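okay, structure incoming, though there's no sequence with it:
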C-alpha cells in the first residue's frame, strides 16, 4: 500500500462516529464513596439525598474493567481506535504526549445510567520531532445519561483524548564503551517540594510527620498545599507514634525491578492517629501479611544514606 493509499484510508475515517459503550452499573453510592475516600474528599449529596459523583469520575463509569474490551451487552462492537491500528501498521507504533481533557455539563448522581459515543475528531499532518515522525490523533467521547431529560437522553460531559503516534527516529549507535563493573541499582528518589519537604526531612531524623490543617485540625497524607476538607492553606505537622495496622496491601511479583526484592509486599497503613500512608512492609513473608495486622514504623537508609524511608514491620 502506498503512502497516499493508507493516508487516504486514515483521512476517510475523520469525522466517523462510533456506537454506544454502556456502563456496567448505574452511578452508585458505594463507588462514589470509595473514590472520595481514596481522593481524600467528602461525599456530597443533592437536595434529594442522592450522592453526587465527583466530576472526574465521569470516564470511570463506562470503563470495561480489568478485562480488556469487556463491555456490557448492547455496546458497540466497532473499534473506535481503528485509526491507531492503521498508523501502527505503517510503523507509527510509539506513543508520546497523551493528554485527556474533561468538560462537564452537570453533575451526575446515583441511579443514573450512562453511556458514551466516540468520534474521530482529527488526524494531524505529519510532524517531525527529535523522537521521530508521526501524527497527532484526537478522539472525542460524549457522555449521556439515559432518559434523564423528560425521558430523553441528556448530554452530561465530554472527554477529549489526544495522542501522538510516531515512528522512532534512527539513533546513531554509540561507540562501544570499555566494560565497567556493573553499578548497584539505586532506589528512585522522591520528588521533594515545599509541600512535602517536612516529611522527608523528618524521616532523616527518625520522625514520622503528618500534615495537620490549622483550620479544622484534620490530618492528611500525602501532603498538599490545601486542606481537602475545609480548603484552608494554613497547616503544620504532628509527629505520629508510628504505630498502626495494615488497612490493605498488595504483593508485587512482576515486573521485577532492581533493587527491590520480589515478591515485594506494599501496605496501606492506617496510623493510630487516623491518617493512612503507603509503605513497604519488611520483616515478614508476603504470604503472612494480613489485613488488620499491627505494625510499627522503622526508618531505613538507602543509596549510601542519601535516602531514608519509613517502612513498617509487624509487631511481635
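It's in. On a predicted model such as this, the values are computed, not experimentally measured, just so you know. Residues are numbered from 1 along each chain as shown.

could you use CA atoms for every contact and neighbour count after this?
Noted.

for the protein, which segments count as helices?
3-13, 29-39, 82-89, 197-204 (DSSP state H).

so which of those helices comes closest to residue 100?
Among those, helix 82-89 comes nearest to residue 100, with 16.3 Å by CA to CA.

so the closest one versus helix 3-13, what angle?
If you take axes from the mean of the first three to the mean of the last three CA atoms, to 10 degrees, helix 82-89 sits at 160 degrees to helix 3-13.

buried stuff in helix 82-89?
Buried residues in helix 82-89, counted by 16 or more other CA atoms under 10 Å: 83-84, 86-87.

please apply the same query to stretch 38-58.
Quick answer for stretch 38-58 (16+ other CA under 10 Å): 43, 51-55, 58.

then stretch 294-308?
294-298, 307-308.

same question for stretch 102-109.
Residues of stretch 102-109 classed as buried by neighbour count (16+ other CA under 10 Å): 108-109.

first to last residue in that stretch, what's the distance?
Using CA to CA, to the nearest Å, the end-to-end distance of stretch 102-109 comes out at 17 Å.

could you do stretch 286-294 as well?
Stretch 286-294 has an end-to-end distance of 15 Å (criterion: CA to CA).

can you give me the strands in the stretch 151-300 of the chain?
152-168, 209-213, 219-220, 235-239, 243-252, 264-271, 276-280, 294-302 (DSSP state E, counting those that start in this stretch).

quick one: contacts for the nearest residue to residue 189 once chain neighbours are set aside?
By the measure of CA to CA, 6 or more residues apart in numbering, the closest residue to residue 189 outside its immediate chain neighbours is residue 307, 7.0 Å from it. Counting by CA atoms under 8 Å, 6 or more residues apart in numbering, residue 307 makes contact with 189, 204, 301.

second structure follows, compare the two:
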C-alpha cells in the first residue's frame, strides 16, 4: 500500500470512531435462573449464592445473583449470528478493513467493569460504540490496527450496571504481506498449530508418527487424556502410555459453521469420541454427511495428514 493509499484508508476507517454500532437495545432474555444454572454448570462454578436460594438469602447478597462474568451474555445475539448475523456498523467497518487486505481478525483482550450485582428478573440493556482505532502496529501476526468497542450496560431503570472494552486486531496475515511485493503466489493457510509444551509434546510427536497414545499411571494403571504430569486418582508422577486402537463412539458433537477459518474444510464436524480404552478425545468426524452423525454412532479413527504441516486423528463411521 502506497503512502497515499494508506492515508486514504486511514481517513475512511477513522471516520467510524465515535459512532454507535446500534441504538440502546434490550437483551433477548431477562436475567433468569435457568441461564445462570447453565453457565455455572459449564464453568463448574459452585458458589451457592448463584444457585441455592436459601443460602443466598442468608448471605451478604440477600438473595440469588447472577455471576458477574455473565454480564455480556445477556446482550449476545445467540445462534442467529452464525447463520444470518445482523449487518451492523462494526461488521461494516470490518468489511472495509477486509477490502484493503486486512483479512485477519484476532480478539486480543477485554476489560470489564461491574457496578452492581444482577438478580433474576433484571433486564439488561446495552449500547455499543466504536471507541478507538489505534495507530498502525507491526505484530507477530502481521501489520494491522487494534479496533476497540465500548459497551455501556444499563438496567430496566436506565441505571449503569457495567462497562466493557473489547479489542480486536485487524491485520494483514504475515504470509500475505510477505508475498505482496513479489510474484510468488500466496500459499493457502494451514490449520492453527497445536502448542507443544513440556507435558504434551510427546503425545504430538507420536501423532506425527501415525499413533495416538493414551497416558497411563504406572502406580494405579488409570488412563488419562489430555496428557498431564500427575494422576488424578493417586497423584503419582510416574507414567507410561498405551496405543489406542482408535475404535469408539460419538459421545457428543457439533458442526462448526461460523466464523469460517482459513485452512479448515467445511462442513466441519467436531466430536468428543469415547474411545474403547475408556478415555475421550476431541477430533474431527469425516467420511459422511454431517446429518448422519449422531450420539452413540460407532466410529473408527486413523491419523492422517490434514495439511502440509499437520497430522491429526480423524474418525470415520465404523
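Nice, thanks for sending it over. On a predicted model such as this, the values are computed, not experimentally measured, just so you know.

for residue 199 of structure 1, state which of the buried residues of helix 82-89 of structure 1 is nearest.
Out of these, the member with the shortest distance to residue 199 of structure 1 (by CA to CA) is residue 84, at 43.2 Å.

now the contacts of residue 307 of structure 1 in a markdown table, with distance to residue 96 of structure 1?
Formatted as a markdown table, the contacts of residue 307 of structure 1 follow (distance: CA to CA, whole Å):
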| residue | distance to residue 96 of structure 1 |
| --- | --- |
| 189 | 24 |
| 204 | 37 |
| 301 | 35 |
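
closest one of the buried residues of stretch 38-58 of structure 1 to residue 113 of structure 1?
residue 58 (11.7 Å).

sorry, back to before: of the buried residues of stretch 38-58 of structure 1, which belong to strands?
Taking DSSP state E as the definition of strands, the buried residues of stretch 38-58 of structure 1 contribute 51-52.

with distance to residue 22 of structure 1 added, can I get the buried residues of stretch 38-58 of structure 1 in a markdown table?
Output for the buried residues of stretch 38-58 of structure 1, formatted as a markdown table (distance: CA to CA, whole Å):
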| residue | distance to residue 22 of structure 1 |
| --- | --- |
| 43 | 25 |
| 51 | 21 |
| 52 | 20 |
| 53 | 17 |
| 54 | 19 |
| 55 | 18 |
| 58 | 12 |
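
check which residues of the host helix or strand of residue 56 of structure 2 are buried.
Using DSSP states H and E, residue 56 of structure 2 maps to helix 53-58. For helix 53-58 of structure 2, burial by neighbour count (16+ other CA under 10 Å) applies to 55-56.

swap in stretch 211-228 of structure 2?
Neighbour-count burial for stretch 211-228 of structure 2 flags 211-217, 222-224, 227 (criterion: 16+ other CA under 10 Å).

excluding sequence neighbours, find me the nearest residue to residue 133 of structure 2.
The spatially closest residue to residue 133 of structure 2, leaving aside those adjacent along the chain, is residue 147, at 4.6 Å (CA to CA, 6+ apart).

surely residue 223 of structure 1 is in contact with residue 193?
No: using CA atoms under 8 Å, residue 223 of structure 1 makes no contact with residue 193, being 9.9 Å away.

rewinding a little: tabulate the helices of structure 1 (JSON lines), appending distance to residue 118 of structure 1.
Shown next, in JSON lines, are those (distance: least, CA to CA, whole Å):
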{"stretch": "helix 3-13", "distance to residue 118 of structure 1": "12"}
{"stretch": "helix 29-39", "distance to residue 118 of structure 1": "24"}
{"stretch": "helix 82-89", "distance to residue 118 of structure 1": "12"}
{"stretch": "helix 197-204", "distance to residue 118 of structure 1": "43"}
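
let me know which of those helices is tucked in deepest.
Burial of the helices of structure 1 is given as mean neighbour count (mean count of other CA atoms under 10 Å); helix 197-204 ranks first at a mean of 18.

which strands and helices lie in contact with that helix?
strand 209-213, strand 307-314 (3 or more CA pairs under 8 Å, 6 or more residues apart in numbering; DSSP states H and E).

who's in contact with it?
Counting by CA under 8 Å, 6+ apart, 192, 208-210, 299, 307-310 sit against helix 197-204 of structure 1.

which one of the residues you listed is nearest residue 184 of structure 1?
Nearest member of the contacts of helix 197-204 of structure 1 to residue 184 of structure 1, counting by CA to CA, is residue 307, at 14.9 Å.

distance check, residue 295 of structure 2 against residue 280 of structure 2.
14 Å.
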